[in-house]
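[1] can't give you the sequence, but here's the structure:
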């Protein structure tokens, strides 16, 4: 699925131009004209990147950027008429990934969007593991299961050990892990029994089952466990 760009711009003409050029390049877009609306829709839409104006009603872009950074690492490209060095520095200090000054060349904006997405995607791929409908973020310690339709994922309520086991297996999907391997990798101390692994696996499967994905973890008799990329 192509990247979703959230366009936060209260001037309709500018928003339409950005929308048209991004759509032409194959991106999906969603437009809002209010700073508070950005924060309202971001958790639901989970955009791959936000194009953010600064002077908007509701909340200004600085407030929105600061809140987005508190929430996570969604890439943000600031697009604004504020062209002073102090404004650029403030944007980068708060956490903008790039800064574009109006009036701009829309072709350049699209190119910068692509560059930021490539850069952040490469960084994110090192911390986010995807196996089928399962997504494991090893940086934020969050694991979620996405619906087949591609809708937003539902977070799993995991213990730290359960998360470690799931993340370790997600690094090598379809590989069979022995109980002793999982003990060494995921249960520090080395004094855990193999039946402890079975207990953690049972709990994991029950939690996955509630989201219709219990079959992702399978038992290989006499060997151990496999995390399959197809539930």
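    Happy to help now that I have it. Small disclaimer: the values here were computed from a predicted structure and weren't measured. Numbering: from 1, shown residues only.
[2] C-alpha only now, for contacts and for neighbours.
    Will do.
[3] For this structure, which segments are assigned as helices?
    Along the chain, the segments classed as helices by DSSP state H run 12-24, 35-45, 61-71, 85-94, 106-125, 160-170, 179-186, 194-209.
[4] and the last one, which residues are buried?
    Right, the one you point to is helix 194-209. By 16 or more other CA atoms under 10 Å, the buried positions in helix 194-209 come out as 197, 200, 201, 204, 205, 207, 208.
[5] how about those residues in CSV, adding distance to residue 222?
    Putting the buried residues of helix 194-209 into CSV (distance: CA to CA, whole Å) gives the following:
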residue, distance to residue 222
197, 14
200, 18
201, 15
204, 20
205, 19
207, 24
208, 23
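[6] structure B:
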């Protein structure tokens, strides 16, 4: 199966990483560019199936990049911008963009727009979701193991090392009841001399940082489990 390659063009690294996390989780391969020169070079040197591009960037804005790329390529382009004025949308579409999204957006809408543009431009069948060893997802929680990025409800969340390891272990054992002893041994190691209260304390701080996306449930007398909430 062909895994489509999406080029993400944005001068903000956090935004590029966030978008990449969404796309990797849906089976796409990603490239990143922080400026117009890098974006144009990547289009010339790689097989890019679609570009997601911010408009407001220093030195060369998205409109200018689009104009230069259109001189050499018909690769589909979706503008992703905080500017939601009708004039900007019309200008972007007239310059050759295939779609226009306004920030902030949710992961489902982003992937749906990408799929729709690829269909319209004749790229054929979309890739099915595939497991990516570097990405774990549960509901609105996205964890990138390699970069240690944690995104919860579209916002990056900073976790301590043990909080991160605890969240990853729980997510890798979704819907399983894990005892405090299991969590203590797997996260802190068999040589750790602390008490089981260490697990409870870290679960408490982790829950605070997860806010409304807290899927961690207490199983009284045993330990904890993580599972996605039922949508009513």
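    Nice, I can see it. Bear in mind the structure is a predicted one, so any value in this text is a computation, not a measurement.
[7] ok, back up a step: residue 223 of the first structure is nearest to which of the helices of the first structure?
    For residue 223 of the first structure, the closest of the helices of the first structure is helix 179-186, at 7.8 Å, according to CA to CA.
[8] once aligned to the second structure, how far is the closest one on average?
    Once the two models are superposed, helix 179-186 of the first structure sits on average 1.1 Å from its counterpart in the second structure (mean CA distance after the TM-score superposition for the first structure).
[9] Give me the residues contacting that helix.
    Where contact means CA atoms under 8 Å, 6 or more residues apart in numbering, the residues beyond helix 179-186 of the first structure that reach it are 161, 164, 165, 168, 190, 192, 193, 194, 197, 223, 224, 225.
[10] What of stretch 159-166 of the first structure?
    Applying CA under 8 Å, 6+ apart, the contact partners of stretch 159-166 of the first structure are 136, 141, 142, 143, 182, 186, 187, 200, 201, 204.
[11] count of neighbours near the counterpart of the fifth one in the second structure?
    The equivalent of residue 182 of the first structure in the second structure is residue 183 (alignment by TM-score structural alignment). Residues near residue 183 of the second structure, counting by other CA atoms under 10 Å, number 20.
[12] Report the separation between residue 183 of the second structure and residue 202 of the second structure.
    11 Å (CA to CA, to the nearest Å).
[13] swap in residue 121 of the second structure?
    For residue 121 of the second structure, the distance to residue 202 of the second structure (CA to CA) stands at 48 Å.
[14] Kindly report the same for residue 109 of the second structure.
    Counting by CA to CA, the gap between residue 109 of the second structure and residue 202 of the second structure amounts to 33 Å.
[15] And for residue 25 of the second structure?
    Taking CA to CA as the measure, residue 25 of the second structure falls 27 Å from residue 202 of the second structure.
[16] and what of residue 102 of the second structure?
    The gap separating residue 102 of the second structure from residue 202 of the second structure is 37 Å, by CA to CA.
[17] Could you do residue 213 of the second structure as well?
    To residue 202 of the second structure, residue 213 of the second structure is 16 Å away according to CA to CA.
[18] Also residue 137 of the second structure?
    When CA to CA is applied, the distance between residue 137 of the second structure and residue 202 of the second structure equals 20 Å.
[19] And for residue 132 of the second structure?
    According to CA to CA, residue 132 of the second structure and residue 202 of the second structure sit 27 Å apart.
[20] for residue 31 of the second structure, same thing?
    In this structure, residue 31 of the second structure lies at 35 Å from residue 202 of the second structure, with CA to CA as the measure.
[21] swap in residue 184 of the second structure?
    Counting by CA to CA, the gap between residue 184 of the second structure and residue 202 of the second structure amounts to 11 Å.
[22] do the same with residue 119 of the second structure
    Counting by CA to CA - residue 119 of the second structure and residue 202 of the second structure are separated by 45 Å.
[23] With residue 177 of the second structure instead?
    In this structure, residue 177 of the second structure and residue 202 of the second structure are 17 Å apart, going by CA to CA.
[24] how deep is whatever residue of the second structure lines up with residue 165 of the first structure tucked in, by neighbour count?
    Using TM-score structural alignment as the criterion, the counterpart of residue 165 of the first structure in the second structure is residue 166. Residue 166 of the second structure: 21 surrounding residues under other CA under 10 Å.
[25] Check residue 94 of the second structure too.
    The number of residues packed around residue 94 of the second structure, counting by other CA under 10 Å, is 10.
[26] And for residue 66 of the second structure?
    Look at residue 66 of the second structure: counted by other CA under 10 Å, it has 24 neighbours.
[27] what's the helix or strand for it?
    Element membership of residue 66 of the second structure, judged by DSSP states H and E, is helix 62-70.
[28] tilt between the helix or strand following that helix and helix 62-70?
    With elements assigned by DSSP H and E, the helix or strand that comes after helix 62-70 of the second structure is strand 77-81. Between the direction of strand 77-81 of the second structure and that of helix 62-70, the angle (axes from the mean of the first three to the mean of the last three CA atoms, to 10 degrees) works out to 170 degrees.
[29] what range in the first structure does the helix or strand just after strand 77-81 of the second structure sit on?
    Proceeding C-terminally, strand 77-81 of the second structure gives way to helix 86-94 as the next helix or strand, assigned by DSSP H and E. Mapped onto the first structure with TM-score structural alignment as the criterion, helix 86-94 of the second structure occupies no residues.
[30] Could you pull up the residues touching the residue lying closest to residue 213 of the first structure once chain neighbours are set aside?
    The shortest distance from residue 213 of the first structure to any residue other than its chain neighbours is 5.7 Å, reached at residue 231 (CA to CA, 6 or more residues apart in numbering). Taking CA under 8 Å, 6+ apart as the contact definition, residue 231 of the first structure lies against 132, 133, 213, 214, 215, 216.
[31] Identify the residue of the second structure aligned to the second one.
    Meaning residue 133 of the first structure. Under TM-score structural alignment, residue 133 of the first structure pairs with residue 140 in the second structure.
[32] Correct me if wrong: that match contacts residue 213.
    Yes: using CA atoms under 8 Å, residue 140 of the second structure and residue 213 qualify as a contacting pair, with a distance of 6.7 Å.
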